[in-house]
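**Q** only geometry, no sequence info:
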């Protein structure tokens, strides 16, 4: 297939490209030279690089589009400026892709676009799947809701749209786990708040396998929870990570301290999201790492 990919130099995108070596990939990037350095060992001659979608009048030449672009949502406090950057980096590129799909006489048959489990907000300890409809006014939901709405405009008899409601992606060499591990390595790890909040996680390998599965499954359409079938509480995750690293697990980070440090974005740590990947599993997708203990053992082993 001939694919258009955005966000290919990010944590998920870099791993995804390793699974797309039999396809021809056009990668949208802000800095071609930097992208080529980042993907030096991944590019087998199947990747072309572009700096703007403005070079296209349509997307007739592409069989599918995978849209993973977006400013990291948890890296900085949510100032007004940062919120705008988060929104613009997701909404504007998605709007442009949809515009080009609509302008195509033979549009891509598949459009896979990012989102996050932040769409659901705090659901306490109640398990749920993709059928849950949410109407909230918090920032994380607003970002995801509009991002999804824009992407779904591309849905037609010629183009199917899949939405990736992504959980916390765990893997070696970056992502959330790299930040989480530091306190444990220093011997000061522990749960966040009382640790009762559920954490929807997914191993990086299952994340990219899930994307490829949706790419290759012609009847896949709509939102999909990209998270492992067994969500765990933050306390369980914390204890398992400490055990895997062979480090202590006794300190608790108080909620007030994180709210003080992170402001509004601390909701990403305290919202309880017990999302189930019902649609994926019912379609026959098998997770390589359905349980947190084996997932963390694999990641820590690879890191060593």
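**A** That came through fine. Everything numeric in this text was worked out from a predicted model, so none of it was measured.
**Q** okay, CA-based contacts and neighbour counts for the rest of this
**A** Will do.
**Q** Distance-wise, check residue 186 relative to residue 249.
**A** In this structure, residue 186 and residue 249 are 11 Å apart, going by Cα to Cα, to the nearest Å.
**Q** Equivalent analysis for residue 185, please.
**A** 11 Å.
**Q** Next: residue 65.
**A** Residue 65 sits 43 Å away from residue 249 when distances are taken as Cα to Cα.
**Q** The two: which has the busier surroundings?
**A** Under the neighbour definition other Cα atoms under 10 Å, residue 65 and residue 249 were set side by side, and residue 65 has more, 25 against 20.
**Q** Identify the residue nearest the geometric centre of the chain.
**A** Central residue check for the chain by Cα atoms, centre = their mean: the C-alpha nearest the mean position is that of residue 166, 4.1 Å away.
**Q** The nearest residue to that one once chain neighbours are set aside: neighbouring residues, count only.
**A** Leaving aside its sequence neighbours, residue 166 sits nearest to residue 116 (Cα to Cα, 6 or more residues apart in numbering; 4.3 Å). Residue 116 is flanked by 23 other residues according to other Cα under 10 Å.
**Q** who touches residue 116 in this structure?
**A** Residues in contact with residue 116, defined by Cα atoms under 8 Å, 6 or more residues apart in numbering, are 144, 164, 165, 166, 167.
**Q** right, and the last one touches residue 203 too?
**A** In this case it means residue 167. No: contact between residue 167 and residue 203 fails when scored by Cα atoms under 8 Å: they sit 9.5 Å apart.
**Q** One more to weigh against that first structure:
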């Protein structure tokens, strides 16, 4: 079996590729960097450029499933120009894949796309399942709506589309988690705002396993990619501090301070989404890391 992966060299992509290789699956991947286009055992790279519409059509040879992760990081200051890049990197890449499949013979039967829980409105009280539809028009929610619409078009080609709405990914190798660790390690950890905002998290290994589960079970539709037990921001920080045996003496950081430093992007730290993963569990997926303490100890065991 062959799987085409976009965003394969990113944090989540690397872990997914490792899982695919462990199952004997051959991986084709698309890269916008010619120097990253390489051929190794069970892996072959192909060049593409969604901005110019360039793509090596031979990337589809023998491919049955596409795992689509490509998209600019949201963890950069949101200038007007960069906000456009966040949206376009997702929509243009999806559109290019769609045109490629539409105009070239292929045997692709499923597309599994990354998405985000940022589609849900910030709330301290609500509990979100996949059937929630009262979307508020914030920048983040609009990004996710356009993102999901761009992959939904593949259903017109008779392809199953599965969208995994990802929460806070816990990994020491990248993403937001290492940024949470730094100040705590230095003894300068601080709860942001009230600390009551919900953090729906997932261990990187469970997330990668979920993508492969969606492939093996040919899932379609929307699934929340979060662990079963969300926690408050305060509980997350105090759990990290406890495991690292570091104090959290610094007073809470007011919201206005982060807004001054980060601009509009500060919402990433203060938005609250309590999200449930009941749907994917009902399909038979099991989490290796259901409790935050267990996940943190696995990630921090060598610290």
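**A** Received the coordinates, thanks. None of the values given here were measured: they were computed from a predicted structure.
**Q** Would you pull the TM-score for this pair?
**A** Structural agreement between the two chains, given as a TM-score (TM-score structural alignment, normalised by the length of structure 2), stands at 0.92; 295 aligned residues with a Cα RMSD of 1.8 Å.
**Q** which of residue 167 and residue 203 of structure 1 has more neighbours?
**A** With other Cα under 10 Å as the criterion, residue 167 of structure 1 and residue 203 differ in neighbour count, and residue 203 comes out ahead with 28 against 23.
**Q** mind checking how far the residue lying closest to the more buried one once chain neighbours are set aside is from residue 14 of structure 1?
**A** For residue 203 of structure 1, ignoring the flanking residues on the chain, the nearest one in space by Cα to Cα, 6+ apart is residue 170 at 4.9 Å. Counting by Cα to Cα, the gap from residue 170 of structure 1 to residue 14 of structure 1 is 14 Å.
**Q** and the gap between residue 233 of structure 1 and residue 125 of structure 1?
**A** For residue 233 of structure 1, the distance to residue 125 of structure 1 under the criterion Cα to Cα works out to 9 Å.
**Q** quick one: residue 84 of structure 1 is in a strand?
**A** No: using DSSP: H, G, I helix; E, B strand; the rest coil, the secondary structure at residue 84 of structure 1 is helix, not a strand.
**Q** Can you give me the neighbour number for it?
**A** Per other Cα under 10 Å, the neighbour tally for residue 84 of structure 1 reads 11.
**Q** what's the mean distance for the helix or strand hosting residue 141 of structure 1 versus structure 2?
**A** With secondary structure defined by DSSP states H and E, residue 141 of structure 1 is part of helix 139-152. Helix 139-152 of structure 1, aligned to structure 2 and superposed, deviates on average by 0.6 Å (mean Cα distance after the TM-score superposition for structure 1).
**Q** buried residues in that helix?
**A** By 16 or more other Cα atoms under 10 Å, the buried positions in helix 139-152 of structure 1 come out as 139-148, 150-152.
**Q** Contacts for that helix next, please.
**A** Outside helix 139-152 of structure 1, the residues touching it (Cα under 8 Å, 6+ apart) are 87, 90-91, 94-95, 98, 113-116, 118-121, 136, 161, 163, 222.
**Q** List buried members of these by neighbour count.
**A** Neighbour counting with 16+ other Cα under 10 Å marks 87, 90-91, 94-95, 98, 113-116, 118-121, 161, 163 as buried within the contacts of helix 139-152 of structure 1.
**Q** Now intersect these with the strands, please.
**A** Residues from those lying in strands, with DSSP state E as the criterion: 113, 114, 115, 116, 161, 163.
**Q** Quick check: the fifth one touching residue 217?
**A** No: the criterion here is Cα under 8 Å, and residue 161 of structure 1 misses it with residue 217 at 11.7 Å.
**Q** Can you report how many residues neighbour residue 165 of structure 2?
**A** Neighbouring residues of residue 165 of structure 2 were enumerated by other Cα under 10 Å; the total is 23.
**Q** That one and residue 213 of structure 2, how far apart?
**A** Using Cα to Cα, we find residue 165 of structure 2 at a distance of 15 Å from residue 213 of structure 2.
**Q** likewise residue 190 of structure 2?
**A** When Cα to Cα is applied, the distance between residue 190 of structure 2 and residue 213 of structure 2 equals 37 Å.
**Q** Which residue of those two possesses the greater neighbour count?
**A** A side-by-side neighbour count of residue 190 of structure 2 and residue 213, using other Cα under 10 Å, places residue 190 first with 21 against 17.
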